[in-house]
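Peer 1: Any chance you can model this:
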Amino acid sequence: MSETSGFLERPDGERLAWRRIDGAGPTVVWLGGFRSDMTGTKAQALADWAAGAGRGYVRFDYLGHGQSSGAFERGTITRWRDDALAVLESLAEGPLVLVGSSMGGWIACLAAMAAPERIAGLVLVAPAPDFTEKLMAPGIPPQGRAALAAEGVWLRPSEYGDPYPISRTLLEDGARWSILPGPVPITAPVRILQGAEDPDVPWRHALELAQGLNSRDVVFSLIKDGDHRLSRPQDIGRLIAAVEEL
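Peer 2: Now for the predicted structure:
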């Protein structure tokens, strides 16, 4: 199956880059993480799987990510959730399996809550619900808090590249979409893959999500030597197996 690509126009003139493989459903939709894009290892591995298996697959970049337009600093959970819902409505047909990585796990949950009738299942990789409030905010150093108060933006150091801007608006908006400790009104089957050595999302945080879901069909897989990215060949194998199961 060949992959097509394009841009989805948003009401404010911004453009979301997307790629799609037409095939049998349920359509698998990739929801990437904070500052990641749709060309990453896991997203590409799923594209290769979908093309080989004849499955429908959609991936995209949020506002300010990857090939999409807009400044990253303008992004909020509200905006990125809305981006995801626009993609689901415009580009993904029929029942859906949402695959969310890190922040994308939070966005996947919010999208599933907004369109429950379309959700066949969720596969969440190191899901980071409420990360702005529960994982990021507590670690902001005094100089970061001073920058947020004075300028509204803090350049946060990153182990994955250049420092990236964290806005006061992002932190404040994130609290609006808190879903923990639950109950989280998702009843579709859920598979969670979590590394025990993840420095960004503690495994107990992901387990709290698993315990808070209303669904009775939840499998939480703790990968003892796994990191945050879970992009090794054996991790990719687990991801594809979880998607195939749903």
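
Peer 1: CA atoms for contacts and neighbours, from now on please.
Peer 2: Fine.

Peer 1: Counting neighbours, what do you get for the nearest residue to S221 once chain neighbours are set aside?
Peer 2: For S221, ignoring the flanking residues on the chain, the nearest one in space by CA to CA, 6 or more residues apart in numbering is L193 at 5.0 Å. Neighbours of L193 under the rule other CA atoms under 10 Å: 24.

Peer 1: One more sequence to fold, the one below, so I can look at both together:
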Amino acid sequence: MAAAATGLPDYYGLFGVEREVDQDAIKKVYRKLVLQWHPDKHPQNREAAEEKIREINDAYETLSNPFKRSQYDNMLVALERKAKGFRLDTTMIKPRMSIPKEFMLSPLGYPDKFVRVVGMSLFVQSRGDAKAEFYDFFKEAKFSLWWLPEVNNMCRIRPQATAGVGQDGGLNFNFALSRQVSVSEVILSPGQMAESAHFIAVASDVFKGAFRFECYAYPGHYLAFLPPTHLRVVGGTVEEKTAIDFMFPS
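Peer 2: Below you'll find the model as predicted:
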């Protein structure tokens, strides 16, 4: 199954190589592609060439790094298994023990995209979407959980920069669902005991190490990435390109 069929960027297809190819071959193909698509060689279509170079660089950044490549390969396998109906046994996974104290959120199937704070709103962006430098991009993409004792695995999600600010723990992800509204934008709001800020952390049955966040007051509604950049809470049937499983890349 091709990566494109899973929703992932097809890095191996872009490089024209098999998954088993070694690092030296990856480097050789990368150099060839960079020379081929250098914008100076495409004066009539410079913008398209620059976009192609960005795609090539994104692919190389993943395939040339053993850890990132391993994560990418594992994600490919997980999404292929999902397409075949395979599910993981999650009964022994404990979210409180498994989720890092500080983390980034990357939707499964979109390894170049991360949840980011933009003012009081939240978006899912790649560096190309945000057009930000490395440090500026990732400083707005760090979060933590405030675990609540009332219900097992209940939590609030908050930007790490606001954690511990005020008695209610700073700003929290919040949404506005009702019996009539099954999809809601996710925004930041000051900490409060409103149930609209409460999620239940649930281990993904698709990818080991990934989790999904179900709304405590609205079972069957999950934090979700709706391409191209929207972070929403959604309920009911989830479309194929919508991701409700999130990874915690380091």
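
Peer 1: what's the TM-score for these two chains?
Peer 2: Overlay of the two chains. TM-score (TM-score structural alignment, normalised by the length of structure 1): 0.23; 108 aligned residues with a CA RMSD of 6.8 Å.

Peer 1: hang on, the residue nearest to S221 of structure 1 packs against S101?
Peer 2: No. Here L193 of structure 1 does not reach S101: they are 9.5 Å apart, not a contact under CA atoms under 8 Å.

Peer 1: For P157 of structure 1, give me its contacts.
Peer 2: 163-164 (CA atoms under 8 Å, 6 or more residues apart in numbering).

Peer 1: ok, it to V28 of structure 1 distance?
Peer 2: Computed as CA to CA, to the nearest Å, the P157 of structure 1 to V28 of structure 1 distance reads 33 Å.

Peer 1: ditto for L88 of structure 1
Peer 2: Separation of L88 of structure 1 from V28 of structure 1 (CA to CA) stands at 10 Å.

Peer 1: From the neighbour counts alone, determine which of these two ranks first.
Peer 2: Taking other CA under 10 Å, L88 of structure 1 and V28 do not tie; V28 has more neighbours (32 against 20).

Peer 1: What is whatever helix or strand the more buried one lives in packed up against?
Peer 2: In the assignment (DSSP states H and E), V28 of structure 1 maps to strand 24-31. If you count contacts as 3 or more CA pairs under 8 Å, 6 or more residues apart in numbering; DSSP states H and E, strand 24-31 of structure 1 packs onto strand 55-60, strand 96-101, helix 103-114.

Peer 1: want to throw these into a markdown table with mean neighbour count?
Peer 2: Shown next, in a markdown table, are these (neighbours: other CA atoms under 10 Å):
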| stretch | mean neighbour count |
| --- | --- |
| strand 55-60 | 26 |
| strand 96-101 | 27 |
| helix 103-114 | 24 |
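
Peer 1: how about TSV for those, with distance to E244 of structure 1 added?
Peer 2: Listed next are these as TSV, based on distance: least, CA to CA, whole Å:
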stretch	distance to E244 of structure 1
strand 55-60	10
strand 96-101	10
helix 103-114	18
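
Peer 1: How are the strands of structure 2 distributed by residue range?
Peer 2: Along structure 2, counting by DSSP state E, strands occupy 106-107, 114-118, 121-125, 143-147, 154-159, 171-174, 183-185, 187-190, 199-203, 211-215, 221-226, 230-235, 246-247.
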